[in-house]
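1. Pasting the sequence and the predicted coordinates here, then a few questions.
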Amino acid sequence: MINAISPWLLNTNSELNRLLPRPAIERTALDYRFNIYMMGDSCWLVASWPKGSRIAFRLAYSPGDEFNLKVKETADGLSVGGNCLLGKYQINIQLPSAERPVLRMTTSLVPVSPLLFPFWPRDIVPLGAADSDLLALGKVHVQQVGSRSGQLYFSLTRPSAGSVLYLQNLTALADYNQQTETSAANTVAGEWPEIGFALPPTIKNKPLEAGKAYVLSDAFVAFSQEVPANEPAMVKQYLDLLAAIYLALPRPETTYKPWPDILKKGLADLIDSPGCWSQVDGNHYFNAYVCDYATPPEIMVQLAVLLPLQDYAEWSGSTVEVIEKIRRGLPAFYDEKLGTILRWHPKLADQLEGEEEQKKPLTMDSWYLHHPLLNLSRLALKGDEIAKKLFLDSLEFSIKVAHHFKYQWPVFYKIDTLEVLKAETQPGKGGEKDVPGLYAHVMMQAWELTGKKRYLQEAEKAAQKLHGLGFELFYQANNTAFSAGALLRLYKATKKEQYKNLSYLCLANIFKNVQLWDCNYGHRQNVPSFFTLFPLSDAPYSAVYEEQEVFCAFHDYLRHAETEEIEPSVRLLMAEYIRYLSDRAVYYYPPMLPKEALQEKPKIGEVDPRLWIALEDLHDGWEQNGQVGQEVYGAGNAFGILPRHYMQVPDAGLMIYTDYPVYGFAPKKRPPVKFRLAGDGRITSRLMVVKTGDKLPDIEVIVKGQQEPLKGKPAKGGHLEFLVPGNAEVTIKF
């Protein structure tokens, strides 16, 4: 079936076929042929597969004009430039090579006068075979949603040529967006065959300045000659193409953030701020949001903070009194009659007014049953007897619900009758599709805790329901990440390849929902956003709680994968998400943001710009942040980062920080310190020797395979900074 098309596409297809023998220039790279054509008001680059199929990329556009730009060959590609009615165009093209198998096309314009762009055409036209006027048929697997990556992943199915991942480096458009007060959201999309990137229209009468250069496009394209035959092949192809583009993409620099100091501020505000607390029956509970007294305490909120606090207490060897305060109140959430924990505190559940669908006493959001069970199981495996009892006593109910819904959960149901209250997220979209993976994780935890094979079998039954969901699997980011970890563990337990492939499916869904660009305009200027992850598939903002949990889940996945053969693209992308989260997570705290970037009257509770309690939500640059509220259950942010990225060497008066995860560090072993970094050796990570005593001793950092020790750079605070390749074995002598 061919979708309806415009006259412009028909004319472009016909004209390019007519011009086929007369390109302005032709080059070949990695068996692909690249031709440049000047066609009326557009300049095109046509890429041809070895088997003859073609796709055209619009490099420049000047409505009603006649292009006659000059083309020059360069060391790694082509340079196209010249004047037109709009001004002066400059186009730089880097052709793919064995070292960098990615096409890059960058277009800049210096306007001749102040310019408004009320319309701009999309820049990709699939042309089909060279000897036919039949348009190409294809399928779009992934496209940009909101302010996620400016990506388009599609396959050409007539003629069967292969697949393409197109990614627009939206970071490069910051000057355009700032000047025109436009957003880069929803700029890469379209319905087949009219697809690609289109500049956001300038509808606020904010023109581009005359005489100033603006980047109008910075596109990266990775090609494959394969049309994936099945879901696992599609997932691996997407991850491999994404990793190839990622390595070619200009990536922002990170900086060291002093997480020990940040944690101290956050812990003090968490404990001392009355707005973070409620009291019921003599027990203390965290509010979900600062000064949110209308909503009863939720068990998910208590555990979402308790687990990171426990991680920090174990790492630091200190007593964190607030942990015991929260633990004492957990049994109140258990319902003896139903045989399960409940979402809301039973004593206050009747106060719910139903202003939101899920805010009713016996309404259960499907993932809200399993997420607290998962955290209880993690506490139980650490030896917590209260958590162990609550977890084991609730397991039968959890299994009953899974069987009732046949391992395919709706959005909302009544916990007492299991009546479905809301079956689908949207009509025809199904329910919470990643909950089978979350349930499988709970069952894997139960198997580890009890050794009963019944739970392993339950995990396998649930995992089967993830087959065939493709890029629609993702409901909520943290649950999809937990699913990936459960499936990897299921693979390790059973040696069934399908579970490893399903774990990749979960990860591909996560990386589909990230932002591989820096929103450096409006309120987000100088506030890093590269590699941000969005909590829901259609969420308009990123959220601290989901990001922190994905961060921890990725650490866990890589730990389980340490001795396993997994895709290099997976190791690369997971480690890089962790690296960037460690850099930018501090900007969820209101004191790190300008006051004008904060919402004064959020949806829930209050926003106190002085508190080191994270905002739930960070938005596109033209929107204020904290519109939902200041999220107490996002307080695990610093408590999750510190224990995973700081290695203590107290006898030497120092800590070792890395922004990649590490394997093999033994905290009680005598010097020298040895460990191995995760990640990819083609990317450099940061290693900081952090001073905790009066002064640092003499330090020598040695990377296995390199003859000379690394040279460190003095850093603020008396620390010492080193740049180390990923996947390196490191020895530190002092």
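-> Sure, I can see it.

2. rest of the way, CA atoms for contacts and neighbours
-> Will do.

3. got the buried residues for the lengthiest strand in the chain?
-> If each strand of the chain is counted by residues according to DSSP state E, the longest one is strand 214-224. Using 16 or more other C-alpha atoms under 10 Å as the burial criterion, the residues of strand 214-224 that qualify are 214, 215, 216, 217, 218, 219, 220, 221, 222, 223.

4. which one among those gets closest to residue 518?
-> In terms of C-alpha to C-alpha, no member of the buried residues of strand 214-224 lies closer to residue 518 than residue 218, at 13.4 Å.

5. Could you check how far that closest one is from residue 536?
-> Distance from residue 218 to residue 536, counting by C-alpha to C-alpha, to the nearest Å: 27 Å.

6. The longest strand of the chain: what's the following helix or strand?
-> Going down the chain from strand 214-224, the next helix or strand is helix 231-248, by DSSP states H and E.

7. For that next one, list every residue counted as buried.
-> Neighbour-count burial for helix 231-248 flags 231-232, 234-248 (criterion: 16+ other C-alpha under 10 Å).

8. From residue 577, how far off is residue 262?
-> Residue 262 sits 20 Å away from residue 577, going by C-alpha to C-alpha.

9. next, the one to line up against it:
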Amino acid sequence: MGSVKADTLLFRSIHSIIQFARTVNYDFPVFFAYDGYRKISGSEPDVAGGYAYLMLACYDLTDNSLYLDEAKKAIQHIRGKGLNLSYELQMSGAAVAAGGKLYRITGDADYLKLSYLALANIMRHCWIWESNYGTAVDYSTFFGMSPMPSANVITMKEQYETWDYLREFLNTAGPELPADFKILLQGFIDYTPNVLFYSLPPNLPEGARWTSKSVYDSQNDNSMYIPYEDLRDGWRKSGQIGQEIYGAGGVLSIAAVLKTSVEEAGEKRMPETIVLHQNFPNPFKTITTILFDVLPDNRSRKRMIQLKIYNTLGQEVRHLRKGQTAPGSYLFQWNGMDQTGRYLPGGVYFAVLSSANQTIRKKIILMR
């Protein structure tokens, strides 16, 4: 695998974890004593899924069936938990991904059912509505996720980790998933970057930020792009719990994944002449940004490019760009108005970018 010291440290740690899991019979406690792995109190049922995911990662590294067998045993312990599986939602996300991997390895569809159970628990705690009241008129909470069943907030760390697990599950088990499951998964994946954008204090309207000391007696620095531990709805100011250092890497992780995805997609579809990116934010209420690229061809010449907004009836409502356009990146903003300056009703619209030989469409959701 690489460094002998790293291998030794990793697998000594792993075997201690296996010993602990077997001692507690895969019913992981909230509090326990290190000496003898004695359970003190509490239970985190979804950690059995996180443990299964860890064992599968070890199996991928070593091809040792010991780890595969551990994963199979552990994930059975989420069975029967119904909608009370989740303790921390990112562990439920790991359970979803672990079930998908086990299904892919074994062909046993029962593992997919266990993934569905964990996914149902995640969706139970998602904000599948828009908090378009109070200060949230100027930011989005749609498809945010509470980090724990008892926490009525949105948190960077838990949601971006869950986002990564669900992306993996969709790639692993996607062809076999029912259509409605795919819609839910894709909704969570598409909207998570938009929601978490607003967990960064400078991106929130000033009136939505907590300026007093946090519940932990810390003071927020609202000029720094360190996420709040609590993005809230429009009636409550965000940041009352403080800023989370351990979630600060979420933005970089999501950005790296999205950038790689765009580059890979571009490689697969070459030769393209234009690329239309998803507008941001989406959904939006007051203004949204649309970015497109004109790619150089072998002559790097200007081309006729048009960017228009259409409604669901196929009617053009706004013309944002028409003209000869040189290779490069271009940014336009749309304020939800039609060509005459009238506010359009809330609903679904489409940004359509076209050149002489290519047309690309992206869905835009306008909230009113």
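-> Perfect, thanks for sending it. Because the structure is a prediction, the values reported are computed rather than measured.

10. in structure 2, what residues pair with the longest strand of structure 1?
-> No residues of structure 2 are matched to strand 214-224 of structure 1 when aligned by TM-score structural alignment.

11. so that strand versus helix 231-248, what angle?
-> For strand 214-224 of structure 1 and helix 231-248, the angle between their directions (axes from the mean of the first three to the mean of the last three C-alpha atoms, to 10 degrees) works out to 140 degrees.

12. thinking in terms of the whole chain, how far from its middle is strand 214-224 of structure 1?
-> 20 Å (C-alpha atoms, centre = their mean, to the nearest Å).

13. That one - contacts with which helices or strands?
-> strand 103-111, strand 160-168, helix 174-180, helix 231-248 (3 or more C-alpha pairs under 8 Å, 6 or more residues apart in numbering; DSSP states H and E).

14. Can you lay out those as JSON lines showing distance to residue 492 of structure 1?
-> Shown next, in JSON lines, are these (distance: least, C-alpha to C-alpha, whole Å):
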{"stretch": "strand 103-111", "distance to residue 492 of structure 1": "38"}
{"stretch": "strand 160-168", "distance to residue 492 of structure 1": "31"}
{"stretch": "helix 174-180", "distance to residue 492 of structure 1": "45"}
{"stretch": "helix 231-248", "distance to residue 492 of structure 1": "18"}
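
15. With respect to residue 639 of structure 1, which of those lies nearest?
-> With respect to residue 639 of structure 1, and counting by C-alpha to C-alpha, the nearest of these is helix 231-248 at 29.0 Å.

16. buried stuff in the next helix-or-strand element following that closest one?
-> Sequence-wise, the next helix or strand beyond helix 231-248 of structure 1 is helix 259-272, with elements assigned using DSSP H and E. With burial defined by 16+ other C-alpha under 10 Å, the residues of helix 259-272 of structure 1 counted as buried are 259, 262, 263, 266, 267, 269, 270.

17. what about the nearest residue to the third one once chain neighbours are set aside, neighbour count?
-> Of all residues not flanking residue 263 of structure 1 in the chain, residue 638 sits nearest, at 5.4 Å (C-alpha to C-alpha, 6 or more residues apart in numbering). The local packing of residue 638 of structure 1 (other C-alpha atoms under 10 Å) involves 26 other residues.

18. can you check residue 451 of structure 1 too?
-> As a burial measure, residue 451 of structure 1 scores 12 neighbours (other C-alpha under 10 Å).

19. aligned partner of it in structure 2?
-> When structure 2 is aligned by TM-score structural alignment, the residue opposite residue 451 of structure 1 is residue 63.

20. any idea how far residue 303 of structure 1 is from residue 472 of structure 1?
-> For residue 472 of structure 1, the distance to residue 303 of structure 1 (C-alpha to C-alpha) stands at 28 Å.

21. Next: residue 529 of structure 1.
-> From residue 529 of structure 1 over to residue 303 of structure 1 (counting by C-alpha to C-alpha), the distance is 27 Å.

22. More neighbours: which of those two?
-> Between residue 529 of structure 1 and residue 303, residue 529 has the larger neighbour count (other C-alpha under 10 Å), namely 28 against 24.

23. what about that one, which SS state?
-> With DSSP: H, G, I helix; E, B strand; the rest coil as the basis, the three-state label of residue 529 of structure 1 is coil.

24. aligned partner of it in structure 2?
-> Residue 529 of structure 1 maps onto residue 141 of structure 2 when the alignment is built from TM-score structural alignment.

25. which residues of structure 2 fall in helices?
-> 4-23, 47-62, 65-75, 89-106, 110-124, 156-173, 179-197, 249-269 (DSSP state H).

26. could you dump those to TSV with distance to residue 363 of structure 2?
-> Written out in TSV, the entries for the helices of structure 2 read as follows (distance: least, C-alpha to C-alpha, whole Å):
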stretch	distance to residue 363 of structure 2
helix 4-23	45
helix 47-62	34
helix 65-75	38
helix 89-106	27
helix 110-124	23
helix 156-173	20
helix 179-197	11
helix 249-269	17
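
27. out of these, nearest to residue 311 of structure 2?
-> Distances from residue 311 of structure 2 to each of those were compared using C-alpha to C-alpha; the shortest belongs to helix 179-197, at 20.6 Å.

28. List the buried residues in the closest one.
-> In helix 179-197 of structure 2, counting by 16+ other C-alpha under 10 Å, buried: 185, 188, 189, 191, 192, 193, 194, 195, 196, 197.

29. quick check: angle from it to helix 249-269?
-> Relative orientation of helix 179-197 of structure 2 and helix 249-269, computed by the same axes, to 10 degrees: 130 degrees.

30. What is the neighbour count of residue 495 of structure 1?
-> Residue 495 of structure 1 - counted by other C-alpha under 10 Å - has 12 other residues nearby.

31. now residue 138 of structure 2
-> Neighbours of residue 138 of structure 2 under the rule other C-alpha under 10 Å: 19.

32. which residue lines up with residue 30 of structure 2 in structure 1?
-> Under the alignment (TM-score structural alignment), residue 30 of structure 2 pairs with residue 411 of structure 1.

33. how close does that match get to residue 422 of structure 1?
-> As it turns out, when the distance is counted by C-alpha to C-alpha, residue 411 of structure 1 lies 5 Å from residue 422 of structure 1.

34. So those two - more neighbours on which side?
-> With other C-alpha under 10 Å as the criterion, residue 411 of structure 1 and residue 422 differ in neighbour count, and residue 411 comes out ahead with 21 against 16.
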